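Visitor: from the sequence below, what's the structure:
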Amino acid sequence: MTTGAPLVHNPAMWEHLPNARLNGTARDVFDILTARQRPGGEVQITQGELARRLGISQAAVSRAIGQLKDIGILEGRTKHGMVRIHPLLAGYESEAHMINSLTDPDTYLWPLLYESGVRPPRRSDPRAGTMFDPDPDGGEDAPLPKAVPMLRLAG
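Guide: All right, here's what the predicted structure looks like:
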């Protein structure tokens, strides 16, 4: 049951979704799942229905769902006809609903296995107290590259 209103998504995660390097079929399947999801990421749809909507075989849909599960976009444990989108990529009724859901200790956040740019906070930084400097130039702008003279072709 959808709310009818557009769902709110975590923009930081959607910005990094291309890093997942999904094939075309997996991306098409994911697009249908995100369009059909309930707030919080649950989707009631069968592989057969996905195959009919995309005009492809059910085996191709199964491989695409397998890819989405392998990299963590979909939960690995699913019920027949029900899949769940990762809570960081799911849509929510409002920003407050998203924040409450993500900070709830009962929300299961399984690992995303692609370079998302969003990392859980570290308990301790092993570089603390060392000479490591993450910004060695002190915040100064990088020098501009030297201008290369324009070459003219004889002709």
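
Visitor: from here on, just use CA atoms for contacts and neighbour counts.
Guide: OK.

Visitor: just give the number of residues close to the closest residue to Ala64 other than its chain neighbours.
Guide: Closest residue in space to Ala64, ignoring its immediate chain neighbours: Ala26 at 4.4 Å, by CA to CA, 6 or more residues apart in numbering. Residues lying near Ala26 (other CA atoms under 10 Å) number 20.

Visitor: pretty sure Ala26 sits against Asp70.
Guide: No. Using CA atoms under 8 Å as the test, Ala26 is too far from Asp70 to be in contact (11.5 Å).

Visitor: what residues are up against the residue nearest to Ala64?
Guide: By CA atoms under 8 Å, 6 or more residues apart in numbering, the residues touching Ala26 are Val61, Ala64, Ile65, Gln67, Leu68.

Visitor: ok, now how distant is the closest residue in space to Asp28 that isn't next to it in sequence from Val61?
Guide: In space, and not counting its chain neighbours, Asp28 is closest to Leu54: 7.8 Å by CA to CA, 6+ apart. Distance from Leu54 to Val61, counting by CA to CA, to the nearest Å: 9 Å.

Visitor: next, the structure of the following sequence, for comparison with the previous one:
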Amino acid sequence: MPSPNEANGRRLIKLKQVQQQMARVQAQAQRRDADGKRDEANQLRLQAVQTVQLALPQPEQGLTLAALYTRLRSLAVARAHAVEVGLAAAELEAEAVACDAHEQALRAVAAKHQRKQARFEHWQQVRGRLQSRCRLRRQELQQQEDFPCRRFPR
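Guide: I've put the predicted structure just below:
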């Protein structure tokens, strides 16, 4: 029958394994979030550049002043939109950096749990060896007590 210490030790080892696994899963989720935010930021930047490129006025002959102002106005709106999209992309990039930092913290937590688990396993093995030695020693003493020493006359 295992002692309460052995049961607690096994429980602690299992707890650390689960905590380590949960931290790693959360770190992977943070990595996916960061990658998604970076992809979205890159798409926004690309979209902003394309919008500005499409809004650039092309040289045309016979353009009226009103049409020129209309095209320049649309270019200004496109550039303002590009600036807004650039700011949104920068915010997404900052969120991605925060996700990366959180991922690193979670990986550090997972490593800490792994070290604790290894330490618990080590001490469980040490305790098991000591208990085994004590058990063997008790058995030897019991055997020695069962067979009393006989003195032979000289």
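
Visitor: TM between them?
Guide: Here the superposed chains carry a TM-score of 0.24, computed using TM-score structural alignment, normalised by the length of the second structure; 63 aligned residues with a CA RMSD of 5.0 Å.

Visitor: make sure the residue nearest to Ala64 of the first structure is indeed in a helix.
Guide: Yes. Remark: Ala26 of the first structure belongs to a helix, assigned using DSSP: H, G, I helix; E, B strand; the rest coil.

Visitor: about what we covered before: need the contacts of Ala26 of the first structure in TSV (columns: secondary structure).
Guide: Formatted as TSV, the contacts of Ala26 of the first structure follow (three-state DSSP):
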residue	secondary structure
Val61	helix
Ala64	helix
Ile65	helix
Gln67	helix
Leu68	helix
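
Visitor: tell me the SS of the most centrally placed residue in the second structure?
Guide: The residue lying closest to the centre of the second structure (CA atoms, centre = their mean) is Ala27, at 1.7 Å. Secondary structure state of Ala27 of the second structure, per three-state DSSP, is helix.

Visitor: check contacts around it.
Guide: His102, Glu103, Gln104, Leu106, Arg107.

Visitor: can you tell me the element the fourth one falls in?
Guide: It stands for Leu106 of the second structure. helix 65-146 (DSSP states H and E).

Visitor: starting at the chain centroid, how far to that helix?
Guide: Chain-centre distance of helix 65-146 of the second structure: 2 Å, with CA atoms, centre = their mean, to the nearest Å.

Visitor: what packs against that helix?
Guide: helix 4-55 (3 or more CA pairs under 8 Å, 6 or more residues apart in numbering; DSSP states H and E).

Visitor: between helix 65-146 and the helix it packs on, find me the angle.
Guide: Between helix 4-55 of the second structure and helix 65-146, the angle comes out at 170 degrees (axes from the mean of the first three to the mean of the last three CA atoms, to 10 degrees).

Visitor: list the buried residues for the one helix or strand Met98 of the first structure maps to?
Guide: Element membership of Met98 of the first structure, judged by DSSP H and E, is helix 95-103. Judged by neighbour count (16 or more other CA atoms under 10 Å), helix 95-103 of the first structure contains these buried residues: Met98, Ser101, Leu102.

Visitor: can you tell me how far Ala96 of the first structure is from Pro11 of the first structure?
Guide: Distance, Ala96 of the first structure to Pro11 of the first structure, using CA to CA: 14 Å.

Visitor: in TSV: the buried residues of helix 95-103 of the first structure, plus distance to Gln44 of the first structure.
Guide: Below are these laid out as TSV (distance: CA to CA, whole Å):
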residue	distance to Gln44 of the first structure
Met98	20
Ser101	20
Leu102	21
